[in-house]
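> Sharing a model prediction with you, sequence too.
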Amino acid sequence: MLEIRRGNERGHANHGWLDSYHSFSFADYHDPEHVHFGALRVINEDRVAGGQGFGTHGHRDMEIVSYVLEGALAHRDSMGNGSTIRPGDVQRMSAGTGVRHSEFNGSPTDTAHFLQIWIIPDAPGGAPGYEEKRFDDAEKRGRLRVIASPHGRDGAVKIGADTEIYAGLVDGDERVEFDVPAGRRVYVHVARGAVSVNGEALEAGDAAKLVDVPKVTLERGAAAEVLLFDLG
């Protein structure tokens, strides 16, 4: 099965300082057909105006991954972590038994554009944690680079869920194939540009759900930046 969801079908909320698209039910956007896909619970595409951001608030029992596309995102949390991440950086915060944090645009003038991803953990009540890693474009060019994994495989950030997240850049004649392990499902989100997924043309904001397929093929890219989720 291959199911396409177009970017303009997502939930949308514009608060002035925040322009956000929701791939799954979130906040005031309720869609019983798009609550989660396996352990993948949230993909929010956020654009935050300069000098603005999310004030201190709490989470628990969720693996939260931030992937910056443009600009800078300044993070502070109750575990004592504080840093600013930029394109190429991947941040993972395990909320576990509870953590409070804030996320602000690291620039007073430029828009910050990023994806906020929530993964449901395998078990509730774990210890909160934080990690960030950098993955240069060369690591993702014409291939899928694992950026999050249950065991931190190949230098990825470590998440407490049976999920792996890959990032790839696909352009021109580049062709990327992903062999789907038996019994797994795959979700592909196009963050930028355009690309063909198993023969279907997708653009920025579009996504593909794939179930019972042996392989995922990404090709005919036009400056595409893609995230692929390997889900149990």
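Structure received.
> From here on, just use CA atoms for contacts and neighbour counts.
OK.
> Just the buried residues of stretch 67-82, please?
Tyr67, Val68, Leu69, Gly71, Ala72, Leu73, Ala74, His75, Arg76, Asp77 (16 or more other C-alpha atoms under 10 Å).
> er, stretch 158-174 actually
158-171.
> and those, which two are the farthest apart?
Gly160 and Asp171 (32.3 Å; C-alpha to C-alpha).
> Kindly check the end-to-end length of stretch 43-56 for me.
One end of stretch 43-56 sits 20 Å from the other (C-alpha to C-alpha, to the nearest Å).
> re the thing from before, from the buried residues of stretch 158-174, which land in strands?
Counting by DSSP state E, these place Lys158, Thr163, Glu164, Ile165, Tyr166, Ala167, Gly168, Leu169, Val170, Asp171 in strands.
> for the buried residues of stretch 158-174, which one is nearest Phe37?
For the buried residues of stretch 158-174, the nearest to Phe37 is Thr163 (11.4 Å; C-alpha to C-alpha).
> what sits against that closest one?
With contact taken as C-alpha atoms under 8 Å, 6 or more residues apart in numbering, Thr163 is in contact with Ala39, Ala148, Ser149, Pro150, Phe229, Asp230, Leu231, Gly232.
> Asn198 versus the residue nearest the centre of the chain, what's the distance?
The chain has Ile117 as the residue nearest its centroid, 4.3 Å off, counting by C-alpha atoms, centre = their mean. Ile117 sits 24 Å away from Asn198, going by C-alpha to C-alpha.
> let's bring in a second one:
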Amino acid sequence: MNYIRKSEHRGVANFGWLQSKHSFSFGNYYDPKHMGVSVLRVINDDMVMPGQGFGEHGHRDMEIISYVIEGALKHDDSTGNSYVVPAGDVQRMSAGRGVRHSEFNASKTEKVKFLQIWIQPNVTGIKPSYEQKSLPQQGVLTTLVAPNGENGALSINQDASISRLVLKKDDSIRLSTAQRVGYLHLIKGQINVDGHTFKEGDAFAVEPERTFEVTANAALEALWFDLPAV
């Protein structure tokens, strides 16, 4: 692995109502060494206080995925979508030629924690679209987002996929990249890979033509990104 991103080295933003950790350059945080991996441009680990949120703002030509870890997220957008996204659900908004939306904590008493993920699309200027699904874990690796929504996953306008990796303590899995780029982001737990230990919030990229073994030191939940080698 030639790129390791440790949790404690991420960019930090604290606005009171929002506490966020940025894996890659975003907003007021800029580091030319951390601009993204392949077409993956943003992973923000966001905690929003009760009743607070992101007011209406615009996006275009970006695939925006929200993965809710705790609590529930209230989504509204200019195409008429209005939904609550509970923990465990996955949301995908294709901004296309332009969309305005807001994201608020759906609770007045509990915090909401979610990953905000941006992936660069392979087509621009399209009609905005929205999907949201509950995708129960099926085995160790469950696809959440895929180019054509294979096997019930959310669709995405890019040759990329996101899968949820779940391991029990002491379980292992072998992952391969073939002619692709991989990126593993830990949500919960701890793992060993190639002599390195990774914990919650850590991540690493894997170059093409690699096979490696992940062993869980504690119960693991992580996102595995399968990305084009661009």
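Thanks, I have the structure now. Worth saying up front: this structure is predicted, and the values here are computed from it rather than measured.
> ok so, going back, now tabulate the ones in strands among the buried residues of stretch 158-174 of the first structure in a markdown table and tack on distance to Gly193 of the first structure.
Formatted as a markdown table, these follow (distance: C-alpha to C-alpha, whole Å):
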| residue | distance to Gly193 of the first structure |
| --- | --- |
| Lys158 | 28 |
| Thr163 | 25 |
| Glu164 | 22 |
| Ile165 | 19 |
| Tyr166 | 17 |
| Ala167 | 14 |
| Gly168 | 12 |
| Leu169 | 10 |
| Val170 | 9 |
| Asp171 | 9 |
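> How about the aligned partner of Arg164 of the second structure in the first structure, nearest residue that isn't a chain neighbour?
Pairing criterion TM-score structural alignment: the partner of Arg164 of the second structure within the first structure is identified as Ala167. In this structure, Ala167 of the first structure finds its nearest non-sequential neighbour in Leu227, 4.6 Å apart by C-alpha to C-alpha, 6 or more residues apart in numbering.
> The second structure: which residue goes with the one you found?
In the second structure, Leu227 of the first structure lands on Leu223 (TM-score structural alignment).
> could you give the angle of the strand or helix carrying that match to strand 161-167?
Applying DSSP states H and E as the criterion places Leu223 of the second structure in strand 211-228. Counting by axes from the mean of the first three to the mean of the last three C-alpha atoms, to 10 degrees, strand 211-228 of the second structure lies at 150 degrees to strand 161-167.
> So the residue nearest to the centre of the first structure versus Thr109 of the first structure, what's the distance?
25 Å.
> relative to its centroid, which residue of the first structure is most remote?
Outermost residue of the first structure (C-alpha atoms, centre = their mean): Asp173, 25.1 Å.
> Test my guess that that residue contacts Arg220.
Yes: if you go by C-alpha atoms under 8 Å, Asp173 of the first structure and Arg220 touch, sitting 6.3 Å apart.
> Quickly note the distance from Arg5 of the first structure to Phe24 of the first structure.
Applying C-alpha to C-alpha to Arg5 of the first structure and Phe24 of the first structure gives a distance of 11 Å.
> Spit out the contact partners of the residue nearest to Ala167 of the first structure.
Per C-alpha under 8 Å, 6+ apart, neighbours of Leu227 of the first structure: Ile165, Tyr166, Ala167, Gly168, Val188, His189, Val190, Ala191.
> ok, now how distant is it from Gln116 of the first structure?
12 Å.
> And Pro128 of the first structure, by the same measure?
From Pro128 of the first structure over to Gln116 of the first structure (counting by C-alpha to C-alpha), the distance is 18 Å.
> who's in contact with Tyr130 of the second structure?
So Tyr130 of the second structure contacts Asn81, Gln91, Arg92, Met93, Ser94 (C-alpha under 8 Å, 6+ apart).
> 7 Å - rerun?
Contacts for Tyr130 of the second structure were tallied using C-alpha atoms under 7 Å, 6 or more residues apart in numbering; they are Arg92, Met93, Ser94.
> what's the answer for Ile173 of the second structure, then?
Contacts of Ile173 of the second structure by C-alpha under 7 Å, 6+ apart are Glu213, Val214, Thr215.
> wouldn't the first one be in contact with Arg174 here?
Yes: A contact is recorded between Glu213 of the second structure and Arg174 when judged using C-alpha atoms under 7 Å, the distance being 4.3 Å.
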